[in-house]
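Student: Quick one: sequence and predicted model below, then my questions.
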Amino acid sequence: MPPDAPDADPLLDRIVAFLREVGIAVEEAELGDDAFLPGVRVHDGGLLFDRARLRWPGDLLHEAGHLAVLPPAQRAAMSDDLAGHDDIPHASEIEATAWAYAATVAIGLAPTVLFHEGGYHGKSASLAMTYAMGVYPGVHGLVQARMTASGTEAAMRGETTYPAMQRWLRE
């Protein structure tokens, strides 16, 4: 959809452009009511979104986080509700959330885009405050997956530290 189309959403378009730039396939499609999240579906290692049904654009970032923290072979095979990936080290909900927060920062969005009132089982405000205070649940897993670095020692070595990422997709 051209950016000046009547249904254009600049926020959504920024998120989609970022995800494509970091290597996550994102396509617009008509989705039914059976999507795991309204207006979002994981399909063959990428994301489908329905502009008319997507209520919270930040949901794309969170679902992209689930894909990004998976090793490439598992990422390519993921569809629908991402079942079966919880046993992969450093690829759980907490790492996906940390990845999505880093993406939010990289895009320059308010944390409330990710931690919106309709998400995180009523814990959005608490998560936003936690991350705002510099407490980053899930960052250890991202470090272990060699996607970012954290801590004073890493900063002293001149490494890019979280919430900046060294790589957006797990290798």
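Tutor: Structure received.
Student: drop to CA atoms for contacts and neighbour counts, all remaining ones
Tutor: Noted.
Student: ranges for the helices of this structure?
Tutor: Ranges of helices in the chain, per DSSP state H, are 10-22, 58-68, 72-77, 93-107, 111-114, 124-132, 139-144, 152-156.
Student: Identify each buried residue in the longest one, please.
Tutor: Buried residues in helix 93-107, counted by 16 or more other Cα atoms under 10 Å: 93, 94, 95, 96, 97, 98, 99, 100, 101, 102, 103, 104.
Student: Kindly report the same for the fifth one.
Tutor: Applying a neighbour-count criterion of 16+ other Cα under 10 Å, one finds 111, 113, 114 buried in helix 111-114.
Student: out of these, who's nearest residue 62?
Tutor: For the buried residues of helix 111-114, the closest approach to residue 62 (Cα to Cα) belongs to residue 114, at 7.4 Å.
Student: Touching, residue 44 and residue 77? I think so.
Tutor: Yes - the criterion here is Cα atoms under 8 Å, and residue 44 meets it with residue 77 at 5.6 Å.
Student: I'd like to know how many residues surround the closest residue to residue 78 other than its chain neighbours.
Tutor: In space, and not counting its chain neighbours, residue 78 is closest to residue 45: 4.9 Å by Cα to Cα, 6 or more residues apart in numbering. Using other Cα atoms under 10 Å, residue 45 has 23 neighbouring residues.
Student: this is the other structure I want to compare:
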Amino acid sequence: MERAQQIKLVLGFLDEIGLPYKVVSFAQKTFLPGLRHNQGVLELDLDKLIYPGDILHEAGHYAVCEPKERHLLDGDIYKTGLKHQRPKQQMMGEEMAATAWSVAAAKHLGFSLNVVFHDAGYRGNSESLINAFEQGGGIGHPLLGAYQMSCKEHGFPKMQTWIRQVSWA
């Protein structure tokens, strides 16, 4: 499937689930090309975007974030955003949950997992992550169950809700 079709499917999915995003143009360099968090909205510069799967991972941060804190996602969320307000373990948990969420979303959209786990990402561990998720393992999906997002009847990667409603705070 070509890049433009992948982007169209991803944006249609984000519209369908009500995840906030905006297509914009920006001049400054960002953590991931063509993507930035801006006060609770995922902003996309489609001319700078290199990997459509990166949209799914970054959208996953919004989807799994504590509902009352979603509006605080801003900049590089591990250097700014929520880092100074939360324990490192909670941030890492949400990173793993966002990864699992992006896998569930990719499978829902009919994508190969290499769309999310492309060769340029995940510190050279893309193939290991693909293998783990394809074999029923992988990181973060137990948290999706704890957040009451994954399907109780069919289990991960099936989802009963795409946006976290349950708060632990």
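Tutor: Looks like it came in fine. What you see is a predicted model; the values in this text were computed from it and never measured.
Student: Overlay them and tell me the TM-score.
Tutor: Once superposed, the chains reach a TM-score of 0.85 (TM-score structural alignment, normalised by the length of the second structure), with 156 aligned residues with a Cα RMSD of 1.8 Å.
Student: Residue 18 of the second structure matches what in the first structure?
Tutor: Matched across to the first structure, residue 18 of the second structure falls on residue 23, judged by TM-score structural alignment.
Student: where's that match relative to residue 68 of the first structure, distance?
Tutor: 9 Å (Cα to Cα, to the nearest Å).
Student: what do you get for residue 112 of the first structure?
Tutor: 21 Å.
Student: Please tell me which residues of the second structure stretch 135-148 of the first structure aligns onto.
Tutor: Mapped onto the second structure using TM-score structural alignment, stretch 135-148 of the first structure spans residues 137-150.
Student: Show me what counts as buried in that stretch.
Tutor: By 16+ other Cα under 10 Å, the buried positions in stretch 137-150 of the second structure come out as 138, 139, 140, 141, 142, 143, 144, 145, 147, 148, 149, 150.
Student: to the chain's geometric centre, what's the distance from it?
Tutor: Chain-centre distance of stretch 137-150 of the second structure: 13 Å, with Cα atoms, centre = their mean, to the nearest Å.
Student: can you check stretch 37-54 of the first structure too?
Tutor: For stretch 37-54 of the first structure, the distance to the chain centre is 13 Å (Cα atoms, centre = their mean).
Student: mind checking what residue 77 of the second structure lines up with in the first structure?
Tutor: Aligned partner of residue 77 of the second structure by TM-score structural alignment: residue 82.
Student: what's the neighbour count on the spatially closest residue to that match that is not a sequence neighbour?
Tutor: Leaving out its chain neighbours, the residue that sits closest to residue 82 of the first structure by Cα to Cα, 6+ apart is residue 42, at 7.6 Å. Under the neighbour criterion other Cα under 10 Å, residue 42 of the first structure is assigned a count of 24.
Student: doesn't residue 78 make contact with residue 42 of the first structure?
Tutor: Yes - using Cα under 8 Å, residue 42 of the first structure is in contact with residue 78, at 6.9 Å.
Student: Confirm for me that residue 66 of the second structure is in contact with residue 97.
Tutor: No - contact between residue 66 of the second structure and residue 97 fails when scored by Cα under 8 Å: they sit 11.7 Å apart.
Student: that older thread, mind putting the buried residues of stretch 137-150 of the second structure in TSV, distance to residue 126 of the second structure included?
Tutor: Output for these, formatted as TSV (distance: Cα to Cα, whole Å):
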residue	distance to residue 126 of the second structure
138	11
139	13
140	15
141	17
142	20
143	21
144	21
145	23
147	25
148	27
149	24
150	23
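Student: what stretch of the second structure does stretch 39-53 of the first structure fall on?
Tutor: Going by TM-score structural alignment, stretch 39-53 of the first structure lines up with residues 34-48 of the second structure.
Student: Closest one of the buried residues of helix 93-107 of the first structure to residue 19 of the first structure?
Tutor: Proximity of those to residue 19 of the first structure (Cα to Cα) peaks at residue 103, which lies at 8.7 Å.
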